[in-house]
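Chemist: Dropping a prediction and its sequence here:
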Amino acid sequence: MTVGQMLAKEGFAERYKQENPIFLHEFLYPLMQGYDSVMIDADVELGGTDQKFNIAVGRDLQRHFGKKPQFGLLLPILLGTDGSQKMSKSLNNYVGLKEDELSMYSKLEKTPDAIIKEYFELLTNLPLEELPENPRESQKLLALEIVSQFHGKQAAVTAQKTAEDLVKNKGTGATDAVPEYDLSKVEFPAKLFYILSASGLCGSSGDGRRQIQGGAVRLDGEKITDVNITFEQSEQLSGKVLQVGKKKFIKLVKA
């Protein structure tokens, strides 16, 4: 491989012209990934469209070592729930495959209009002509379809009803179906922003702080505005519903 070949990668040439740094590991990564194809005698390599260059490097290396280049099958990049960036846990714009049905439903129900069609195409088997004209109904159908794939139809229907009930009752109703979080995992005294992070309602303690500052956090329907609010013991929280925004809820329990 030559430096010229590496600079052919989208983004590298532009950065080079603008004299922006290109770090050595950025060159080595596609090279090492490509060499994987050589070592395992790959026939087919799957990857997102962002892996096109790396797969092409693998094909070149296969030829260099006298082997038949593998076929590359590229798949569209799945945008995250923010509708703008690649789905990623680090960006907190993801839907986890092992999430409970209510959490999964609540996230998918908020899918931005701009990517609804793409989600239906990539994640369901429903014909696009069957989609509701009303965007809100499309969001609900999308959430129902995907949750059904992972948790079954009945669980998806229950999650839908629970989500609707919780919004209507501002977090104080239908708590039996809300995912539970065991407070024994928390060392008290504890600040609320830490509990938000530990329970998974927020991506980090910093995110928890921001959500409280933004007025998005409620405890049993009551808005929390004190960023540094601290609870001395679990009994103060046990049995209550902790809410972030309109769609994310957990019931705090002590096992």
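Modeler: All right, it came through fine.
Chemist: Please count neighbours and contacts with C-alpha atoms only from this point.
Modeler: Will do.
Chemist: what does stretch 132-145 contact?
Modeler: Stretch 132-145 is touched from outside by 104-106, 108-111, 113, 116, 119-120, 124, 131, 153, 156-157, 160, with contacts defined as CA atoms under 8 Å, 6 or more residues apart in numbering.
Chemist: wait, doesn't Gly83 sit right on Thr111?
Modeler: Yes - using CA atoms under 8 Å, Gly83 is in contact with Thr111, at 7.4 Å.
Chemist: Take this one as well and set it beside the first:
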Amino acid sequence: MSQVQTPSYFVTDRVKEALAVTLRGCEELIPQDDWVKKLARSEATGTPLRIKLGLDPTAPDIHIGHTVVLNKMRQLQDLGHTVIFLIGDFTSMIGDPSGRNSTRPPLTAEQIKINAETYYRQASLVLDPARTEIRYNSEWSDPLGARGMIQLASRYTVARMMERNDFHDRFKAGTPIAVHEFLYPLMQGYDSVALKSDLELGGTDQKFNLLMGRTLQAEYGQEPQCILTMPLLEGLDGVEKMSKSKGNYIGISEEPNTMFAKVLSISDVLMWRWYTLLSFQSEAQIAALKAEVAAGRNPKDAKVALAKEITARFHSAAAAEAAELDFINRSKGGIPDEIPELTLPLGEGGVAVGIAALLKSAGLAASSGEGNRLIDGGGVRIDSAVVSDKGLKLGAGTYVLQVGKRKFARVTLA
């Protein structure tokens, strides 16, 4: 009996370009050789690859840190591949244990429905809705039933499940692990089987779950998917990952002027990291801009361009232009030529400094409490942008702080 041979395909320049797009800013591509083969086959046959992103709608709002993975999806979508925006309405009711040291409370069906609608509406500001396949994993998870769930569970061992860091650490520490938590990675992996995905994206904290999809696809006789992990975006402080709880975020529904000013507040070093992960400019364009700055061009020019691009994406080009004009007008008219300058230390270990504490240290408020009251009253500005979040934290960089109409300080945090 003759052996069936898998067709081989040429790695064309278009395939190399697609690989470069895939690798831009990513943490890991596993396994890269398999992804190149999939790209080559797609190029030769004209068959789009199926690219999956699964999101549990645990919260209704998105900040730009969430869009790092969505940006990658859009880049692959623009190459002609099929993007699947998978809403984990079934898995949300289990609760994802990734990175947790305790069981996460599951959401109600009503919470999931509301959050999913809001989440997709916001994600559509990045993805092309006309070329996005929207799926819900309850489509195949609900029909499994008890029998199907037991059969699925038989395809993975407890020993391998305990290799997962959070399970291993919790077991070693004597922290309870509920049996249903084992079902979450299994169900996420089964999503890849149901969708016949070629590539699944996720954050670095999702690596175990993404690899589960490869394992289960092989168990069900499918070609295993490749996985692409993206890094977690540092927030405005340049230190910790972007998070609403840390106050170092930019919400994609924030007002254009606020969004523009917040982007301008990041450090020059962080700016290039954001360019790689958030900008749709090519790597060649970014490299050219970086070379210009290295040759003496004001880095603020590059930061303004990034601020305009991000603001335009979530609002409009006109809104971005108006935000830039507003920023220029306020900067020219509001800040005196000579203001006090001082250098203050970051927290121990380079930890970002809270805005209220910074106002006190700069002599612009008598206490942190007064600083918070000034923020509540809309009387505090950073680089001419009104501060509305008392939880805001600032990392290394230079900032013009303003309280009221007459109190200013140019503060360098280092």
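Modeler: Everything's here; your move. This structure is a prediction, so every number in the text was calculated from the model and none was measured.
Chemist: tm score of chain vs chain?
Modeler: The TM-score (TM-score structural alignment, normalised by the length of the first structure) is 0.60; 199 aligned residues with a CA RMSD of 3.8 Å.
Chemist: picking that back up, which of the contacts of stretch 132-145 of the first structure are buried?
Modeler: Among the contacts of stretch 132-145 of the first structure, those scoring as buried are 104-106, 108-111, 116, 119-120, 131, 156-157, 160 (criterion: 16 or more other CA atoms under 10 Å).
Chemist: Longest helix of the second structure, counting residues only.
Modeler: Secondary structure of the second structure per DSSP state H: the longest helix is helix 317-334.
Chemist: Look up how far Phe65 of the first structure lies from Glu45 of the first structure.
Modeler: Here the distance between Glu45 of the first structure and Phe65 of the first structure works out to 17 Å (CA to CA, to the nearest Å).
Chemist: Okay, strands next: where are they in the stretch 151-255 of the first structure?
Modeler: 180-182, 190-191, 217-219, 222-223, 230-231, 241-244, 248-253 (DSSP state E, counting those that start in this stretch).
Chemist: Apologies, that question was intended for the second structure.
Modeler: 28-30, 50-55, 82-87, 132-136, 199-203, 226-230, 341-344, 353-354, 380-382, 385-386, 393-394, 397-403, 407-413 (DSSP state E).
Chemist: hang on, the earlier thing: tell me which of the strands of the stretch 151-255 of the first structure is the most buried.
Modeler: strand 241-244 (a mean of 24; mean count of other CA atoms under 10 Å).
Chemist: Tell me which stretches of the first structure form helices.
Modeler: 3-6, 12-17, 24-39, 52-64, 101-108, 113-123, 135-151, 153-168, 192-198, 205-213.
Chemist: With distance to Thr230 of the first structure as new columns, can those be given to me in TSV?
Modeler: Output for the helices of the first structure, formatted as TSV (distance: least, CA to CA, whole Å):
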stretch	distance to Thr230 of the first structure
helix 3-6	53
helix 12-17	48
helix 24-39	44
helix 52-64	49
helix 101-108	26
helix 113-123	39
helix 135-151	35
helix 153-168	25
helix 192-198	6
helix 205-213	13
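Chemist: Buried deepest among those helices, which one?
Modeler: helix 101-108 (a mean of 24).
Chemist: Other residues contacting that helix?
Modeler: So helix 101-108 of the first structure is in contact with 81, 95-96, 139-140, 142-144, 147, 151, 155-156, 159-160, 162-163, 178-179, 247-249, going by CA under 8 Å, 6+ apart.
Chemist: Many thanks, I have nothing further to ask.
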